[in-house]
Structure formats: C-alpha cells, structure tokens
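**Q** after the sequence you'll find the predicted model.
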Amino acid sequence: MGDVTDIRERGREETVVTTVPGAHAGRGRTVSLFWRIFSLNALGLVVAACLLLGPVTVSTPVLPAEALVVVVGLALLLVGNALVLRAGLTPLRRLAGAMAAADLLHPGARAEVAGPAEVADLIITYNTMLERLERERAAGAGLALSAQERERHRIARELHDEVGQTLTAVLLQLKRVADRTPEGLRAEVGQAQEATRAGLDEIRRIARRLRPGVLEELGLVSALRSLAGEFTTHGLTVRHHVPGDLPPLTEESELVLYRVAQEGLTNTARHSGADRAELRLRPVTGGVELLVRDNGAGLAAAREGAGIRGMRERALLVGADLHLGPGLETGTEVRLRVPATGTEGARR
C-alpha cells in the first residue's frame, strides 16, 4: 500500500511540474529554503564553536576584544540569515503581486517559476490553478453567452410576432376610425396613429438589434454596413469601410465581430458625445481586424462597465485579441483581431 501511495505522489508531482514550461529544470537546480537557512545557521555555529575551542575565549569579566569578536560574529550571522531569507522570499512577493494583478478577462499572465523548491512548487500550483480557472471561465462564459443569444432570439421573435402584430392591428383600426371621425377629432386620431406607428418602428428596431437577421441571411459584410447606417442618426455620422474579400470565419467569429461593433457604436451614441464615428473591417495576417473609432470624450478614468466586460468575454470565446484605448487624437478606439479558420468559408 505504501508503494502505491508513493507512485501516486510522484505522479501528481510530475503532472504539476510538466504544466509550466521550464519548471522541472528550475526545481532540479533549486535548494529548499529549509536547507538554505539550516546550512547557514549550521555554518555559523560550527565556525563559532571552532573559534571558541581555539583562539577565542571569553573571560569574566568580558574583555573588549572578546566582546568585539562575539558582536561581529553575531552580526555576520544575522546578515547571512537576512540575505538568505530575502532571496528565498522574493519569489513569494512576486507571486503575491501576480495574484493581485490576475484578471481572468486578461488571460495568459503567469508568475515566474523561481526560488527554493517549496516556493517553486507553490508558484507551479498557482499557475496550474490559474490555467484551469481561465478554461472554466471561458467555458462558462460560452454557455452563458449562448443562452443569452437564444433568449435574445426568443424575445425578438415575440416582439415581432406578438407586439408588432398587435400594434399593426391597432394602426389599421385607427385608420378605419379616422375615416369615420368628425373633422374636429381627426387631428387627435392622427396623433394616435403617428404615436402607434413610431412605437411599431421602435419595436422593429429593438427586434433587429436583439436578433441580427441580416447577419444570418446576408452575412457579416452586409450586417456591418447595415449597422453603420442604423447608427447614422441625428448628430452622429458613422463612416464604414467593410470590404467583401475577407478570409474564412466561423459563425461564432462573425457573431462576435457583429456584437462588438454593435456595443462599440452603442457606447459611442450613448456616452461619448461624438458627432463622427468610423467602422472598419480589414483582413490582416492570420485573420481580420475590426476597428470602431469616434471623436468623443474618450474613456478617461471611467471604470469598465458590463458592455465592455461583455466584449472581452466574447473575444475570449473565439481566441480574439481586444484592445480599448484612446483614438489617434481624441475619442475612443476599439480594436478586435479575430483569427481566421481554413475549415469554413466566410459568408458574403
């Protein structure tokens, strides 16, 4: 039974070590913190014993020369212990800093494996745990966003089929009423018609945002062009440059590109105070790059809200790189670089 336990323990150690590149080599060259401190203390005690047995003696009362030797020896021992502890605990301080700065929405950062064997084991375990957390978060975010898309489709369908049809019926009924309404009341009935028509248009606009049918029917290029036109409203002009010759993308990548562009333009329209925005999609080495830029107030010191966090989570789902920062002169710039795939052609 003891042999089986030893084999399992060795198996767990090998699994942990191979998780981080270079970890095995680092441990092979490392002396544990215990042996470092013990060796230094033992060396100091052995030297002190040899000196006391040899030329150094302590008289009563203590002579100044003897006190000086004892004080110098104690100081050297303390300095040596301090140096060993500082060298041994520095990797722990770096690990604490890495743990404090860790953000699952900015994956890939790992603590450097260094220091005594115990500290190296701790850092390896932390890096392994962080990798597992990043995988689990990405999987959980994928399930949550898939459920969110399904719920958006359901709400959009109900808005279009139920509320939209009801408002259409009300609009037709108001038209019949207007034909038989006395002259003095026709203006009020006309206002009710206009309000109903505006509500119907708003319902359709919300349904289109919830479920981008143009993306499913006509593809990414047409969807982004339509999105730019939708956000070109009073006070905001959105210029777009979306070529048709894009590398192959998966449906998930196209949906991520569309949602990030939609969120970027929504933030521009609501919060930036900009009057000009730009939407670009261009092929780059290994994929495509989406750019959403405006001339508004910029991010300043504002904290990232749910919209930006959602963009980061969507980018992680398809292995994309998302960068948010200031524009060329003013405003905000959103860059999303999505890798292409050679297994599925892009829809046009």
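**A** Looks like it came in fine.
**Q** for the rest of this, base every contact and every neighbour count on C-alpha atoms.
**A** Fine.
**Q** where do the helices sit along the chain?
**A** 2-17, 23-28, 33-53, 64-101, 117-158, 164-180, 186-210, 213-218, 220-231, 251-267, 306-317 (DSSP state H).
**Q** try it against this one:
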Amino acid sequence: MLDETQRLSLFWRIFLLNAAVVTVAFALLMVGPFTVSTPVLLTEAMILSGVLVVMLVANAGLLRLGLAPLERLTRTMNTVDLLRPGHRLAVTGRSGIADLIRSFNTMLDRLEAERAASAARALSAQEAERQRIAQELHDEVGQTLTAVLLELKRVADHAPEPVAGEVRQVQETVRNGLDEIRRIARRLRPGVLEELGLSSALKSLAGEFSTAGLTVRRTIDGDLPALGKETELVLYRVAQESLTNTARHSGARQVTLKLTHRPRPRDVRAGESAGGEIELRLRDDGRGVAGAAEGAGIQGMRERALLIGADLTIGPAPGRGTEVLLRVPLGEEDQRGTEVLLRAPLGEEDQR
C-alpha cells in the first residue's frame, strides 16, 4: 500500500488529501448531533465556522508538507551557479516530486560537464592564439624593431652632433617599445614557466609587478611536489590575474603571495602520506572587493580552476584589502607530474 501511495502523482496526492479532509468533516456532520436552523443560530454558526477553520488548517498543513520539496527546489534553481559546482538537492518527497528533484540534479550534472568541456575548448583555442601572437611579436615585430635600432645606431654614429642626439633619443624610444613588446610576449606565453618551473615563474612574476609603488612579497615552499603542466599553468595564471587586478583596481601598496604544499596526514595503515593540496594565497591591502560584481577576469579564473578541480575563493582579507585563495587537490597523477591535456592562459587584459 505504501509503495502504491509513493507512485501516485502530485495531483492525485493533493486531491486525496483534500478529499480526506472533506470526507472527515462530512462524516462528523452526518453522525454528530449537528443541526442547522433557518435562519442559522449563533451557536450553529460558531460550530460550522470552527469546522471550516479546522478543515482549512489541516488542508494547509498537509499541502505545506507535501509541497515543501518544491519550495527547496525553487530556491536552489534561483541560486545555482555553474561556476561553483557540486551543489545538489537532497532527494526527498515521494513519487513525482522525488523524480523531479532527481531530474534536476541530473540536469545540473550534464550542464556542468558541458560547460567544463566548452570552457576547456575555448581556453585551449585561446592558448593557441596567444602563443601564435606571442611568437609573431617576438619573431616579426621584435626582429623589425631590432633592425631599426641597429640602423638608428649607424645613423647616429655618422650624423653631426645635434642630429645624433635626436637620433639617440628616438633610439631609446624604440628600445623601450621593444622591451614592452617582449614583456607582452612573455605574459602571453610564459616561457620561464616551461623552462624553469612554477617557482621561478612566480618569482619572476612578482618581480614584474614590484614597480610603481606596489611591493610584492613572496613566500614559496621549497618542497613542492611535481605538478602537471596544467596545474602549474592554472596556478601561474591565477596569480598573474590577481596581481593584475590588484595593480589596476585596488590601490594597494603591498601584496603577499604565498605558495604552500599541505600534505595530508600520514596514513598509518598505508605507511605513507597521500595527496594533500597546493594552496596559492594572494592578499593585498587595497580597497577590497566591497561586494562588486565579478567581471570577466574573475569568471575566467573560476573556469580555469574548474578544469583541474580546484576551489577558488575571493573575498575580503582580514583587516582590509582582498584575498584570493586557490586550493588545488593533489591526486596520484599530480604527484607524478602527469601532464593534463587542457591548457589555456588567462590574459592580463581581462578585467575584474
């Protein structure tokens, strides 16, 4: 009997609840010592009103109990965010409501998987395009400006002094432009990350941003485990985007960058520690986020974190400023340094 009740649709359950309440009230009126006069006496009106109130209260309670899962489902649908995956609604209720919740959870699984796949394809295409642009900046524009510098030097060496001084000023301007192009190319394609590893890349990145009144203090663990290429790239790009946002928007004077390895407690039965996490923390002393809407830059950081199953938290720092915290769980493949296929950078021009 219980299984048959659970298979009833929502319509029939609500109908049967109402029918039960009306039937009970009708039976009480039929078997009870109740009479209705014409016109209705005050006592009779009070009894009928009491019965009506009881019917309404019982009906409202039963409907509230039956429709409560739908209210939770509505709240979840209004607050779900695909950039913060993993939230699922507990399957409660019976028959149609439970099926609806299960279908909603399945839909979320499919949407999150499709979003992750599409984001990976988009970021991979972006990476390829940025590498191509960086290569052309280095090979084409860089070589052209180098040739211009050599020609300006030759002209300055043979020109009379007033003209030679002006040519040297032009030469210095071109040299500054060449340095800027090389800097942009390095940010588009961080060669130091591929050649020297994550620690050296973060040190170089901190040095680039320690200018124009901004001081970057870095602390990087020396016992970092071997990481996959994708994990290293995500850590580097999140740090780069965070420092870019700090320099452009926060008005901060100081930033702390910490990269630490937090191993799991040793498993006595296994005789070794496994997994753990890599934690990247950036904290500035600027104005803070102050409830500002997340822009393309932060959304790109979240999408990138999802690609490696990392958890990204952005919020106010203790005291003042903004704190960006990226926790990257380590599996066996990360411990061995296995390379993940998806690779894509987050451009410095993305805004907070």
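**A** The structure has been received and is ready for your questions. Computed from a predicted structure; not experimentally measured.
**Q** quick TM-score on the pair, please.
**A** Overlay of the two chains. TM-score (TM-score structural alignment, normalised by the length of the first structure): 0.86; 322 aligned residues with a C-alpha RMSD of 2.3 Å.
**Q** returning to what we had before: would a markdown table of the helices of the first structure with mean neighbour count and distance to Leu291 of the first structure be doable?
**A** Formatted as a markdown table, the helices of the first structure follow (neighbours: other C-alpha atoms under 10 Å; distance: least, C-alpha to C-alpha, whole Å):
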| stretch | mean neighbour count | distance to Leu291 of the first structure |
| --- | --- | --- |
| helix 2-17 | 12 | 40 |
| helix 23-28 | 16 | 39 |
| helix 33-53 | 14 | 51 |
| helix 64-101 | 14 | 28 |
| helix 117-158 | 17 | 22 |
| helix 164-180 | 15 | 34 |
| helix 186-210 | 16 | 20 |
| helix 213-218 | 15 | 18 |
| helix 220-231 | 19 | 12 |
| helix 251-267 | 20 | 8 |
| helix 306-317 | 19 | 13 |
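**Q** let me have the ones you listed in JSON lines, extended by distance to Thr343 of the first structure.
**A** Shown next, in JSON lines, are the helices of the first structure (distance: least, C-alpha to C-alpha, whole Å):
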{"stretch": "helix 2-17", "distance to Thr343 of the first structure": "33"}
{"stretch": "helix 23-28", "distance to Thr343 of the first structure": "36"}
{"stretch": "helix 33-53", "distance to Thr343 of the first structure": "52"}
{"stretch": "helix 64-101", "distance to Thr343 of the first structure": "37"}
{"stretch": "helix 117-158", "distance to Thr343 of the first structure": "21"}
{"stretch": "helix 164-180", "distance to Thr343 of the first structure": "39"}
{"stretch": "helix 186-210", "distance to Thr343 of the first structure": "28"}
{"stretch": "helix 213-218", "distance to Thr343 of the first structure": "19"}
{"stretch": "helix 220-231", "distance to Thr343 of the first structure": "17"}
{"stretch": "helix 251-267", "distance to Thr343 of the first structure": "12"}
{"stretch": "helix 306-317", "distance to Thr343 of the first structure": "18"}
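**Q** any idea how far Glu71 of the second structure is from Thr338 of the second structure?
**A** 45 Å (C-alpha to C-alpha, to the nearest Å).
**Q** swap in Val170 of the second structure?
**A** For Val170 of the second structure relative to Glu71 of the second structure (C-alpha to C-alpha), the value is 70 Å.
**Q** for the aligned partner of Leu306 of the second structure in the first structure, give me its contacts.
**A** Matched to the first structure by TM-score structural alignment, Leu306 of the second structure sits across from Leu316. By C-alpha atoms under 8 Å, 6 or more residues apart in numbering, the contact set of Leu316 of the first structure is 105, 138.
**Q** how about the one 4 residues further on?
**A** Listed by C-alpha under 8 Å, 6+ apart, the contact set of Ala320 of the first structure reads 336-339.
**Q** which one of those residues has the most neighbours?
**A** In terms of neighbours by other C-alpha atoms under 10 Å, these top out with Val338 at 25 neighbours.
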